[in-house]
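>>> would you be able to build a 3D model of this:
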Amino acid sequence: MKYNTTRCLIKNDNYFKNLLFGFLLVCLFGCNNSEKKGIATVVPKNKAGLILNTGIKTCESQLEIAVPKLTDLTKHPRLIATNETEWKEVPNDRLVWTSGFYPGILWYMYDLTQNKKWEAEAIKRTEVFEDFKTITEHHDIGFMMFPAYGNGYIIGKKEAYKDILLTSAASLASRFNPNVGTIKSWSNKMHPRWQQHITIIDNMLNLELLFWAAKNGGDQEFYNIAVKHAETTMKNHFRDDYTSWHVLEYDSITGDVINKHTKQGYADNSRWSRGQAWGIYGYTLVYRETKDTKFLDFAKKITDKYLSLLPEDYVPCWDFDVQDDPKEEKDASAAAVVASALLELSTYMDNQTDKERYYNAAIKMLESLNSEAYTGVGKADSFLLHSTGAKSLGHEIDVALIYADYYYIEALSRLKQIMANNLADE
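Got it, this is the predicted structure:
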């Protein structure tokens, strides 16, 4: 694969010009602004602008390389293996949970640039799996449909997607077990280790589909199911120190917790970093939709625990319980998920200290992800490298993952909105 060296040089030149400009801004205006808002606000503000601008340019340049290669509409990009450069595509199968992330990336690229080319590409890649709206075999319909059809409805104003999303929400809600109080995640046939009702921490993100549907003409019971799932998960899925288990098995009749295990973490009792990331993102969105402060308080507690465990570059090892070993792989996807979540969480803080702390942490994560250590620029077709999907299962180890790219570009979109709002308030 050949890269456009000229474009890379131009991009890097612009980056250093922007960096110099940002430094001069700090020098010229830093003192006055620090008197008004505090030094901690000024430096990230300038840094954030550089991260946002270079991040958008990087994502667009990477898509310019990758999209012409991804022409088979029956497949979607899933990963780029270690030392490979191009996306491995997998079928748009009803059991493959990652199919919605690539069209979601394209929708966000359209949102960030307003370039109609990306809108057209997003529509083409979204509408190939409308039939997935009837999936009831697992909980991942939320992951599959909302990044694609949800962003298409919200960003692309595609009214025709509304009924597809409502049907998808009904399909997801059909897996709710009132005896347990959660949506069943996997089928027992797919995961025979567990014989009864399984719920994984990842499922928190699928609640967004239910909340959206309840607000947009769907059954109001969707809202109640989402809230009950969040409450039950908050009660059972976290340890006293606010770290998360991955998989809980419930008695389908009594609702009692039978087992607390893992599928993708290092051990049943270990702290899988992306699991904690799913929780942070999930409870932030639950607060957004309910405005119930118990969910906000919980989001803060599990976030603070996550931040306390991070290494210096704010990108965690794939499991916190093995990260003291320098040979263990990182998981950039966890950092991307949390960066996106923290940008939103920061906007819900009444306390200025907490607002700045979460915002600054998100900026630090994006700064690392945008650095030479993690970027795919000049190395592969992805935005990010060094994610780990399931090391305990022996695959997706130190690779590029499509959902890492999705949450990274979502974080950029959220950062752009926050900066625009702050500018409007000044």
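>>> rest of the way, CA atoms for contacts and neighbours
Fine.
>>> which residues in the stretch 251-400 of the chain form strands?
257-261, 400-401 (DSSP state E, counting those that start in this stretch).
>>> JSON lines please, covering those strands and showing distance to Lys391 and mean neighbour count.
Below are the strands of the stretch 251-400 of the chain laid out as JSON lines (distance: least, CA to CA, whole Å; neighbours: other CA atoms under 10 Å):
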{"stretch": "strand 257-261", "distance to Lys391": "16", "mean neighbour count": "17"}
{"stretch": "strand 400-401", "distance to Lys391": "13", "mean neighbour count": "32"}
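>>> this one next, for a side-by-side:
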Amino acid sequence: MRMRKQAIEDAVARVRRNMDAFGGKFPHVGSGGGPYERIENEDWTNGFWPGMLWLCYEYSGDGAFADAARKVTESFRQRLEHNTVLDHHDIGFLYSLSAKAEWFVLGHEDARELALRAADKLMERWREAGGGYIQAWGPAGDEAQGGRIIIDCLLNLPLLFWAANETGEERFRQAAVRQAELTRRYLVRGDDSSYHTFIFNQENGEPIGGTTHQGYSNGSTWTRGQAWGVYGFALAYRYTGDQAYLDTSKRMALYFLRRLPEDHVAYWDFHAPVCPDTYRDSSASAIVAAGLQELLEHLPADDSDRSELWSGLTASIDSLIERYSTMGDPEAEGLLRHGSYYVRGNIAPDDFIIWGDYYYLEALMRLERGIRGYWYPPQADRGGRA
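I've put the predicted structure just below:
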């Protein structure tokens, strides 16, 4: 559709302007509807900016985007060497969209080696005691955060799956499969909704219970967490071929789509009371728009739910463009309005969100140009995008 192409062109032009505006810093979240907050390379969100640069390079062929992205890769090299705020599981978000993306697009060996070192760093989160899992936050044995897995980790697992394929070291694959299976078993509920986090006894692995950090309540369904499940399980299927992951992705997607409001863009939690002031989370719908394309690619042509999933995808992406994008506002730095970071903590509950921008752009480019992002290799042989 012409509108989607216009949305991509607008986004690429906006990213081009932002390269100079950000001045080597990283966009994080909006500042009350104004410009993006600029931060150093020290947060879990920093990978989404280079991911956007690589997408724009692949779309446009303009070397300025690649040059800017390569400079960012060097920043990530320094971050790993100095171990700057890497005591969490989001290393896959950081290095899949920076170093691994550079390897996929340009085939630079030093970028590949950096991504493999990042996979080793992520493996430091593995906790063999208690049955084996990737601890989301905090040091081993931490009383507050120990024993915790979270659904967001699904999007960090592609770094480990890729590292296993690159090196032949099964420890990466075994950890990723174990984490995916724990997530499927304990974070996905019987009605296909999801917990944000789940806690295990750190000593013996006994399951304690599901909780939330960012959702409305422990028993509610935080929409961004549900979105991570839709995309993350589809990616786990791509790497493993395990039908249970594909089925789980589909069931979570149908749960998500069937609970959307009339404009097809999610509120921040499916169980939050709805009133005129209830916050949306456009980033959750952007993630699902990207994840649905991965899911649909794997479903058989005669799957009975294909039509509903495809209709949900197109309705969501077109609504994001028409009602939530900043097209027509040349002063805006973000691509999508009305993203929610941490509503309960009143941290950017209704603003630009850099990961929302990334997934929106990835979803558009995959839909219109077949550019799929950087969660798995673009072709069977190593290095370089087909």
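>>> can you pull the TM-score for these?
Once superposed, chain against chain, the TM-score is 0.89 (TM-score structural alignment, normalised by the length of the second structure); 366 aligned residues with a CA RMSD of 2.1 Å.
>>> still on that earlier bit, ok, which of the strands of the stretch 251-400 of the first structure comes nearest Ser99 of the first structure?
For the strands of the stretch 251-400 of the first structure, proximity to Ser99 of the first structure was assessed by CA to CA; strand 400-401 is nearest, at 11.9 Å.
>>> can you state the residues of the second structure onto which the closest one aligns?
Aligned by TM-score structural alignment, strand 400-401 of the first structure falls on residues 352-353 of the second structure.
>>> quick one: residues in contact with that stretch.
Applying CA atoms under 8 Å, 6 or more residues apart in numbering, the contact partners of stretch 352-353 of the second structure are 28-31, 33, 36, 283, 334-341.
>>> among those, which pair sits farthest apart?
Ser31 and Ser283 (16.3 Å).
>>> more neighbours: which of the two?
Ser283 (31 against 15; other CA atoms under 10 Å).
>>> name the nearest residue to the residue in the second structure that Ile164 of the first structure lines up against, sequence neighbours excluded.
Using TM-score structural alignment, the equivalent of Ile164 of the first structure in the second structure is Leu114. Counting by CA to CA, 6 or more residues apart in numbering, Leu114 of the second structure lies nearest to Ala99, which is 6.3 Å off, once chain neighbours are set aside.
>>> how close does that neighbour sit to Gly168 of the second structure?
For Ala99 of the second structure, the distance to Gly168 of the second structure equals 19 Å [CA to CA, to the nearest Å].
>>> between the two, which one's more packed in?
Ala99 (31 against 11).
>>> in the first structure, what residue corresponds to that one?
Ala99 of the second structure maps onto Tyr149 in the first structure, by TM-score structural alignment.
>>> need the contact list for that match.
Here Tyr149 of the first structure is in contact with 126, 161, 164-165 (CA under 8 Å, 6+ apart).
>>> out of those residues, who's nearest Pro192 of the first structure?
Leu165 (30.2 Å).
>>> pretty sure that closest one contacts Asn151?
No - in this structure, Leu165 of the first structure is not within contact of Asn151 by CA atoms under 8 Å, at 10.7 Å.
>>> give me the more crowded residue out of those two.
Higher neighbour count among Leu165 of the first structure and Asn151: Leu165, with 26 against 23, using other CA under 10 Å.
>>> off-centre distance for the helix or strand that one falls within?
In this structure, Leu165 of the first structure is located in helix 161-173 according to DSSP states H and E. When C-alpha coordinates are averaged (CA atoms, centre = their mean, to the nearest Å), helix 161-173 of the first structure and its chain have centres 21 Å apart.
>>> again with stretch 33-48 of the second structure
With CA atoms, centre = their mean, you get 15 Å for stretch 33-48 of the second structure.
>>> trace Arg127 of the second structure over to the first structure, please.
Match for Arg127 of the second structure (TM-score structural alignment): Asn177.
>>> correct me, but that match touches Lys184?
Yes - with contact defined as CA under 8 Å, Asn177 of the first structure reaches Lys184; the gap is 7.0 Å.
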